[in-house]
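Asker: Sequence isn't available, so here's the structure alone:
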């Protein structure tokens, strides 16, 4: 099992550009980030500084989110908003350019919340077109676009693995795949084990956090190790992302214990 550290949530106390080196110092060779910039089109110097921070740390950037709007304010993606399609496309170009330099495998495309002032059908049609575009862009560098069920925001329409896979079926691109986050599925009432069994062939990336609480494994009640064994048995061979908010002083102690059989 190869692990990748989501530096956007696991190492929040450090300045962003110091986080890849901190992950490397903790023994990891791979990292991922949510959108690491304030704007969909950052300045070239910001992009170069981010790329240098990852490269200088000697780690691979396995995953990167496309721009997702104002996450602290509750936004969860912009790709289903017709007024923001250009903004989304611009962020796709930036992200894929970064990925080409750093060997990125997958790009997470958050769907976007439902808006009361927009017809849901129009939002879905916009999302389908933008997801197809993002998947094609990712495929040009040998990567995939990813679609994720998310918890915590009622207006976000994809809450179960079935919800996300229905969108994959609509778009019909082999380069658009399911991001299976066991925490989000469990919190939304979906059964992560059953989701793995139903959709094993559609999974493009796996993220873990315990529930409740979204802390590291062992801080909640999810059978994380059993779920990982299940997804591997189902054929998944990609990295597993540690995407949790640390609840203990050492966010990686659980993993050291697991590796030594404690």
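Answerer: Ah, there it is. Since we're looking at a predicted model, the values are computed, not measured.
Asker: Every contact and neighbour count from this point should use C-alpha atoms.
Answerer: Noted.
Asker: quick one, strands of the chain?
Answerer: 3-6, 30-33, 60-65, 106-108, 144-147, 176-181, 203-208, 240-242 (DSSP state E).
Asker: which stretch among those strands comes nearest residue 80?
Answerer: Nearest to residue 80 among the strands of the chain is strand 144-147 (12.4 Å), distances taken as Cα to Cα.
Asker: let's bring in a second model and compare:
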């Protein structure tokens, strides 16, 4: 391993063999000091008891929650974000308040805002304008706790308009032009590779805007070494360009347990204090 970046466990996709609220403790037992989650509830606004249960699971495990997704609808179904969809805009804004409450309690540094699919009956321009408005709303709220809003490209068949690093850069630029500096590019190597991007060229062109990194191998979205992506080489290139943030493990384990899938990552590299 030729880079010194820090790894964290995405507990929404790792440890699928366990109930969600047991996964932070499992991540800690596997050697991780930090985790991230997709939005952990089916609704945009969960009950107070649900919020308390989640925050206690993080705190009791002794891990730091670095990243949290805003509500993005039913990711396993038709949805891939709601913030650019007029009839769901209120859901997103209501969720921002709850997500930031969790973030304030747990010291969350970054909130991933999935853009939302194209929908019938609404022009792309109208959706894009609404997205910039809602991302600005989220960024202003996140700034209050010193956090960043992340925007990422997504692969797969859903009609999601942000597919390339260039697509994301346009949106980030529009939100920044509206007066919000705390927005950045979530450089997800799996989605970019699956969409056919030349990863070294993306890194060289957009490294200055990278605010967070996530990895999985491609094809397949398994752990590093199960596909064809030179993940270590690309992470070294990202680090050489100046990135010093976290690398989220957002892969689907190909082994019976997540612990087995982590054989590629020495245990000493899972601690937040081991990066050089």
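Answerer: Alright, I've got the coordinates. These numbers were taken from a predicted model, which means no experiment stands behind them.
Asker: Show me what the helix ranked longest in structure 1 is packed against.
Answerer: The longest helix of structure 1 (DSSP state H) is helix 120-139. Under the contact criterion of 3 or more Cα pairs under 8 Å, 6 or more residues apart in numbering; DSSP states H and E, helix 120-139 of structure 1 touches helix 85-102, strand 144-147, helix 161-171, strand 176-181.
Asker: thinking again about what came up before, in CSV, list the strands of structure 1 along with mean neighbour count and distance to residue 52 of structure 1.
Answerer: Compiled in CSV, the strands of structure 1 are given as follows (neighbours: other Cα atoms under 10 Å; distance: least, Cα to Cα, whole Å):
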stretch, mean neighbour count, distance to residue 52 of structure 1
strand 3-6, 24, 17
strand 30-33, 25, 14
strand 60-65, 25, 11
strand 106-108, 29, 19
strand 144-147, 28, 23
strand 176-181, 26, 27
strand 203-208, 23, 25
strand 240-242, 22, 22
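Asker: Make TSV from these and add distance to residue 95 of structure 1 to it.
Answerer: Below are those laid out as TSV (distance: least, Cα to Cα, whole Å):
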stretch	distance to residue 95 of structure 1
strand 3-6	16
strand 30-33	11
strand 60-65	7
strand 106-108	8
strand 144-147	11
strand 176-181	16
strand 203-208	17
strand 240-242	18
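Asker: Which among these is found nearest to residue 18 of structure 1?
Answerer: strand 30-33 (12.1 Å).
Asker: hmm, back to that, and the longest helix of structure 1, which residues are buried?
Answerer: Neighbour counts over helix 120-139 of structure 1 (16 or more other Cα atoms under 10 Å) mark 123-128, 130-139 as buried.
Asker: what do you get for stretch 75-88 of structure 1?
Answerer: Within stretch 75-88 of structure 1, the residues scored as buried using 16+ other Cα under 10 Å are 75-82, 85, 87-88.
Asker: Return the mean post-superposition distance for stretch 185-194 of structure 2 against structure 1.
Answerer: Superposing on structure 1 and averaging over aligned pairs (mean Cα distance after the TM-score superposition for structure 1), stretch 185-194 of structure 2 comes out at 0.3 Å.
Asker: how much distance is there from that stretch to the middle of the chain?
Answerer: Relative to the mean C-alpha coordinate of its chain, stretch 185-194 of structure 2 is positioned 10 Å out (Cα atoms, centre = their mean, to the nearest Å).
Asker: Residue range in structure 1 corresponding to that stretch, please.
Answerer: The aligned range for stretch 185-194 of structure 2 in structure 1 is 178-187, by TM-score structural alignment.
Asker: From the rest of the structure, what touches the matching stretch?
Answerer: Stretch 178-187 of structure 1 has contacts (Cα atoms under 8 Å, 6 or more residues apart in numbering) with 108, 146-151, 159-161, 164-165, 168, 191-192, 202-212, 214.
Asker: One more pass at 6 Å, please.
Answerer: Stretch 178-187 of structure 1 has contacts (Cα atoms under 6 Å, 6 or more residues apart in numbering) with 146-148, 150-151, 160, 192, 202-211.
Asker: Which of the strands of structure 1 sits closest to residue 230 of structure 1?
Answerer: strand 203-208 (11.8 Å).
Asker: tilt between that closest one and strand 176-181?
Answerer: Counting by axes from the mean of the first three to the mean of the last three Cα atoms, to 10 degrees, strand 203-208 of structure 1 lies at 20 degrees to strand 176-181.
Asker: how big is the offset of strand 203-208 of structure 1 relative to structure 2?
Answerer: With mean Cα distance after the TM-score superposition for structure 1, strand 203-208 of structure 1 averages 0.4 Å from its match.
Asker: For that strand, which helices and strands make contact with it?
Answerer: Strand 203-208 of structure 1 is packed against strand 176-181, strand 240-242, with contacts defined by 3 or more Cα pairs under 6 Å, 6 or more residues apart in numbering; DSSP states H and E.
Asker: can you put the ones you listed in a markdown table and add distance to residue 70 of structure 1?
Answerer: Below are those laid out as a markdown table (distance: least, Cα to Cα, whole Å):
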| stretch | distance to residue 70 of structure 1 |
| --- | --- |
| strand 176-181 | 21 |
| strand 240-242 | 23 |
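Asker: distance of the residue mapped onto residue 168 of structure 1 from structure 2 from residue 95 of structure 2?
Answerer: In structure 2, the residue paired with residue 168 of structure 1 according to TM-score structural alignment is residue 172. Distance of residue 172 of structure 2 to residue 95 of structure 2, computed by Cα to Cα, to the nearest Å: 21 Å.
Asker: cool, residue 190 of structure 2 as well?
Answerer: Between residue 190 of structure 2 and residue 95 of structure 2 the distance is 27 Å, computed by Cα to Cα.
Asker: Neighbour count: the two, which is higher?
Answerer: Comparing residue 190 of structure 2 with residue 95 by other Cα atoms under 10 Å, the one with more neighbours is residue 190, at 27 against 21.
Asker: Chain neighbours aside, what residue packs nearest to the more buried one?
Answerer: Nearest residue to residue 190 of structure 2 in three dimensions, chain neighbours excluded: residue 216, at 5.1 Å (Cα to Cα, 6 or more residues apart in numbering).
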